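# Any chance you can model this:
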Amino acid sequence: MRFATFVHDGKRQAGAVADDQVHAFEHPVELLDLIVEGEQSLRGAGERALAGILPLPLADVRLLPPLRPPTVRDYMTFESHVEGVARGYGDTVPEEWYAAPAFYFTNPYAMIGAHDDVPLPPGCLRFDFELEVAAVIGKAGRDLTPEQACEHIIGYTILNDWSARDLQGREMKVKLGPAKGKDTATTLGPWLVTADELEPHRNPEGFLDLALTVQVNGEHVGQDRLADMAWTFEEMTAYASRGTWIRPGDVLGSGTCGNGGCLAELWGRGGAFEPRPLVPGDTVTMTVEGIGTISNTVVEGVAPVPLPPARRRR
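Predicted coordinates for the structure are as follows:
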């Protein structure tokens, strides 16, 4: 099944998606609340919506992020992406990358919908996209094995980890990871696809084998297969749960795919800012087989509020 959160006639609603239509739940409820109640509650609400509610054309609603995630972990599981970006710094893939599926926590308040405008981050001159797939946790757990983790993933969606590369580059020198470089917007959508829908795409090695493509202003920029990940979502979930809890609604991003899944990889491989960084008016469209399409247009942002530099220790 597929579940969306949307606005129609100024009212925020959630429901089940089928045949280019969305069927609102019979009683107002947040998708995350149903996920917390359990998969049976979610599916029951979806079945009742599909059976008894007059649908709305998807073209008549504004899609919001499917859910408001309590946490968002973003991984880096495509070796070709890591290698391409590292090349731009005269570097190679560090051995530590192969040891475990590394991630960082990003801003859950920055989620935007599948077709929302994306403002340039304040002060950004090198704006970039990142094509990813995200798993959504449906059941709490900790210290899971990958086999156990399979039962904790309720579904998948598309994630675009918008990145201010110039801000990110400065921040990474402080050794704390990206912050404002990744803080303005993250697209999540267009809807949540339950895990069972994608099982037919699982290959013998246990990876979901889905085609990923990205276009800028209608021009093809990159493509990859989700099966090129170095770890499965179940392994990533197990690692996320090591020594701590994962809970319903937590989002786990795959990390950027390779072969042009972001501009920074192409810059690293080519040694120049080609294609150019994103500017207002650019539209980035991402399609993932079995899930759907998201398309966002970059718009002008706001100027950064001035802050003083650090008071240096005397």
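
# From here on, just use CA atoms for contacts and neighbour counts.
Fine.

# any chance you could map the helices in the stretch 1-150 of the chain?
Along the stretch 1-150 of the chain, the segments classed as helices by DSSP state H, counting those that start in this stretch run 31-37, 39-52, 79-87, 146-149.

# Switch those helices over to JSON lines; also include distance to residue 129 and mean neighbour count.
Below are the helices of the stretch 1-150 of the chain laid out as JSON lines (distance: least, CA to CA, whole Å; neighbours: other CA atoms under 10 Å):
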{"stretch": "helix 31-37", "distance to residue 129": "26", "mean neighbour count": "18"}
{"stretch": "helix 39-52", "distance to residue 129": "32", "mean neighbour count": "16"}
{"stretch": "helix 79-87", "distance to residue 129": "13", "mean neighbour count": "20"}
{"stretch": "helix 146-149", "distance to residue 129": "29", "mean neighbour count": "16"}
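
# Kindly reformat those as JSON lines containing distance to residue 201.
Shown next, in JSON lines, are the helices of the stretch 1-150 of the chain (distance: least, CA to CA, whole Å):
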{"stretch": "helix 31-37", "distance to residue 201": "23"}
{"stretch": "helix 39-52", "distance to residue 201": "21"}
{"stretch": "helix 79-87", "distance to residue 201": "21"}
{"stretch": "helix 146-149", "distance to residue 201": "18"}
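
# Out of those, which gets nearest to residue 273?
helix 79-87 (12.2 Å; CA to CA).

# who does that closest one touch, helix- and strand-wise?
If you count contacts as 3 or more CA pairs under 8 Å, 6 or more residues apart in numbering; DSSP states H and E, helix 79-87 packs onto helix 263-270.

# contact partners of the helix it packs on?
Contact with helix 263-270 is made by 81-82, 84-89, 128-130, 165, 258-260, 273-275, 277, as judged by CA atoms under 8 Å, 6 or more residues apart in numbering.

# To compare with the earlier structure, here is another sequence to fold:
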Amino acid sequence: MSNRRSQSVDPLIRLFREVCGDVPDLASLARMHRVSSALNLRDNDAPWSMITVLEYYARLYEAMPERIRWASEGSLEAARREVGGATDALMQQHRDALERCKATSQLAETLTQGALPIDWSEVGPPLPRAYQYLDGAAYVSHIKRNRAARKEALSDDLMEKPLVYQGISHGFFGWDDDIPLPSDALGIDFEAEIAAVTGDVPMGVTPQEACSYIRLFVLLNDVSLRALIPGELKRTFGFLTGKPASSLGPIAVTPDELGELWHDGLVGGQMLCSVRGEAVGRIDTGIDTPFHYGDLIAHVAQTRAFEPGTIVGLGTVSNEDESAGCACIGEIRALETLRDGKPSTPFFSFGDRVRIEHVGHDDQSVFGYIDQRFVPATR
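Below is the predicted model of the structure:
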């Protein structure tokens, strides 16, 4: 593990190579690091593309005197050829760098205007796979309703320790991928969530510290098979076959870009959920939970460190106010059971669709949306 990390490429080297098509020497790299420290730039800040091109020019100009001196030690004709060749090469490199600079400037302008064209059909999950996928059940009304419908008691420490399980991390579906499953008699359900993506998290981190290790947030559909889950839980060894691969929304957002939506360790706004084309929930995601993302991360980090790219879900969003609706069919059926004595809303059949979207206080989409169909699996 330590070898893999020690061999990671300096992000400035990678950027220099992408923008200029070359690898910086140690002097160039040292200058760029000085600029980074002086301006307090992060590795992904926009000015880096311009700074990289300027550094590339500086390196070319620095090399010219030595090339001319070397050429002058030979014959006059050789010097002319060398200087001429160096000049031609320099001009070509200038032209190439200028084209890259123009392209970078145009891209930056397009991004600032919010007009970058996106072919959504080509957009996959932000993380096709992760080192670790952890999912919780932090919204207490979701737990209470489901346990009450099954006539099961709540655990004594429900409000003291978050419930967390470890799911499939080696593959996530994209926002519009079909979800293949072996049978639609398995109680196919969705669970609408917002997941955090962490950087390196040290073992023993506190809940307050843990939030600072969150790098991104993304929409999550935690696919669940309700016909399998009760039997697995009764065996007291946790979820396995009842939790197949999950799906991620198309856009991951940094905490700072969420603005006022990111507060007190939670992401505010509303989760909009539709089942078979019918709206079933508009849930406030920033309330009605005793635990925030830092609590879940710290709970698991008691005995382990996290690799970068660990995904942490807070659980199916749910509000105490029943008029907000639900973010999974299981909870809808639980409320029907408590009210009518039996559930009436069916789980998904093959061909059915689910749609999940999270919006801010201005009703604008934050992470894009998930819109998926459930289909028979093929071998």
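
# TM-score them against each other, please.
The TM-score (TM-score structural alignment, normalised by the length of structure 1) is 0.76; 266 aligned residues with a CA RMSD of 2.7 Å.

# Out of the helices of the stretch 1-150 of structure 1, the one nearest residue 176 of structure 1 is which?
Nearest of the helices of the stretch 1-150 of structure 1 to residue 176 of structure 1, taken as CA to CA: helix 79-87 at 17.7 Å.

# Average offset of the closest one relative to structure 2?
In the superposition with structure 2, the average deviation recorded for helix 79-87 of structure 1 is 0.9 Å (mean CA distance after the TM-score superposition for structure 1).

# Run through who's touching that helix.
Where contact means CA under 8 Å, 6+ apart, the residues beyond helix 79-87 of structure 1 that reach it are 76, 92-93, 229-230, 256-259, 261, 264-269.

# nearest to residue 4 of structure 1, of the helices of the stretch 1-150 of structure 1?
The closest of the helices of the stretch 1-150 of structure 1 to residue 4 of structure 1 is helix 31-37. By CA to CA, the value is 7.9 Å.

# Could you list every helix and strand in contact with that closest one?
strand 2-8, helix 39-52.

# could these go into JSON lines alongside distance to residue 189 of structure 1?
Converted to JSON lines, those look like this (distance: least, CA to CA, whole Å):
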{"stretch": "strand 2-8", "distance to residue 189 of structure 1": "8"}
{"stretch": "helix 39-52", "distance to residue 189 of structure 1": "18"}
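
# Relative to residue 63 of structure 1, which of the ones you listed is closest?
Nearest to residue 63 of structure 1, of the helices and strands packed on helix 31-37 of structure 1 and by CA to CA, is strand 2-8 at 4.4 Å.

# Could you pull out the buried residues of the closest one?
For strand 2-8 of structure 1, a neighbour-count test (16 or more other CA atoms under 10 Å) marks 2, 3, 4, 5, 6 as buried.

# quick one, strands of the stretch 201-350 of structure 2?
Using DSSP state E, counting those that start in this stretch, the strands found in the stretch 201-350 of structure 2 span residues 214-221, 224-225, 247-248, 262-263, 266-267, 270-275, 278-284, 311-313.

# now the ones you listed as CSV including mean neighbour count and distance to residue 158 of structure 2?
Formatted as CSV, the strands of the stretch 201-350 of structure 2 follow (neighbours: other CA atoms under 10 Å; distance: least, CA to CA, whole Å):
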stretch, mean neighbour count, distance to residue 158 of structure 2
strand 214-221, 26, 23
strand 224-225, 24, 22
strand 247-248, 28, 27
strand 262-263, 14, 23
strand 266-267, 22, 19
strand 270-275, 22, 24
strand 278-284, 20, 21
strand 311-313, 28, 17
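
# Turn those strands into TSV, including distance to residue 370 of structure 2.
Output for the strands of the stretch 201-350 of structure 2, formatted as TSV (distance: least, CA to CA, whole Å):
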stretch	distance to residue 370 of structure 2
strand 214-221	8
strand 224-225	16
strand 247-248	7
strand 262-263	21
strand 266-267	18
strand 270-275	10
strand 278-284	14
strand 311-313	16
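
# which stretch among those strands comes nearest residue 35 of structure 2?
Taking CA to CA, strand 214-221 is the member of those nearest to residue 35 of structure 2, at 23.7 Å.

# against structure 1, where does that closest one fall?
Mapping strand 214-221 of structure 2 onto structure 1 (TM-score structural alignment) gives residues 153-160.

# Against structure 2, what's the mean shift for that stretch, could you check?
Here the mean offset of stretch 153-160 of structure 1 against structure 2 after fitting is 0.5 Å, by mean CA distance after the TM-score superposition for structure 1.

# which outside residues touch that stretch?
Contact with stretch 153-160 of structure 1 is made by 39, 129-139, 186-196, 234, 253, 288, 291-294, as judged by CA under 8 Å, 6+ apart.

# Map residue 126 of structure 1 onto structure 2.
Aligned partner of residue 126 of structure 1 by TM-score structural alignment: residue 187.

# burial count for its match?
Counted with other CA atoms under 10 Å, residues neighbouring residue 187 of structure 2 total 19.

# you'd agree it is up against residue 227?
Yes - counting by CA atoms under 8 Å, residue 187 of structure 2 does reach residue 227; the two are 5.0 Å apart.

# how far away is residue 94 of structure 2 from residue 233 of structure 2?
The spacing between residue 94 of structure 2 and residue 233 of structure 2, counted by CA to CA, to the nearest Å, is 65 Å.

# who has more neighbours, these two?
Each of residue 94 of structure 2 and residue 233 has its neighbours counted (other CA under 10 Å); residue 94 has more, 16 against 13.

# in which helix or strand would I find that one?
According to DSSP states H and E, residue 94 of structure 2 maps onto helix 76-112.

# which helices and strands sit right next to that helix?
Against helix 76-112 of structure 2 (3+ CA pairs under 8 Å, 6+ apart) you get helix 11-20, helix 47-72.

# Leaving out the residues flanking it, which one is nearest to the aligned partner of residue 109 of structure 1 in structure 2?
Residue 109 of structure 1 maps onto residue 170 in structure 2, with residues paired by TM-score structural alignment. Nearest-residue entry for residue 170 of structure 2: residue 129, 4.8 Å, with adjacent residues in sequence omitted and distances by CA to CA, 6 or more residues apart in numbering.
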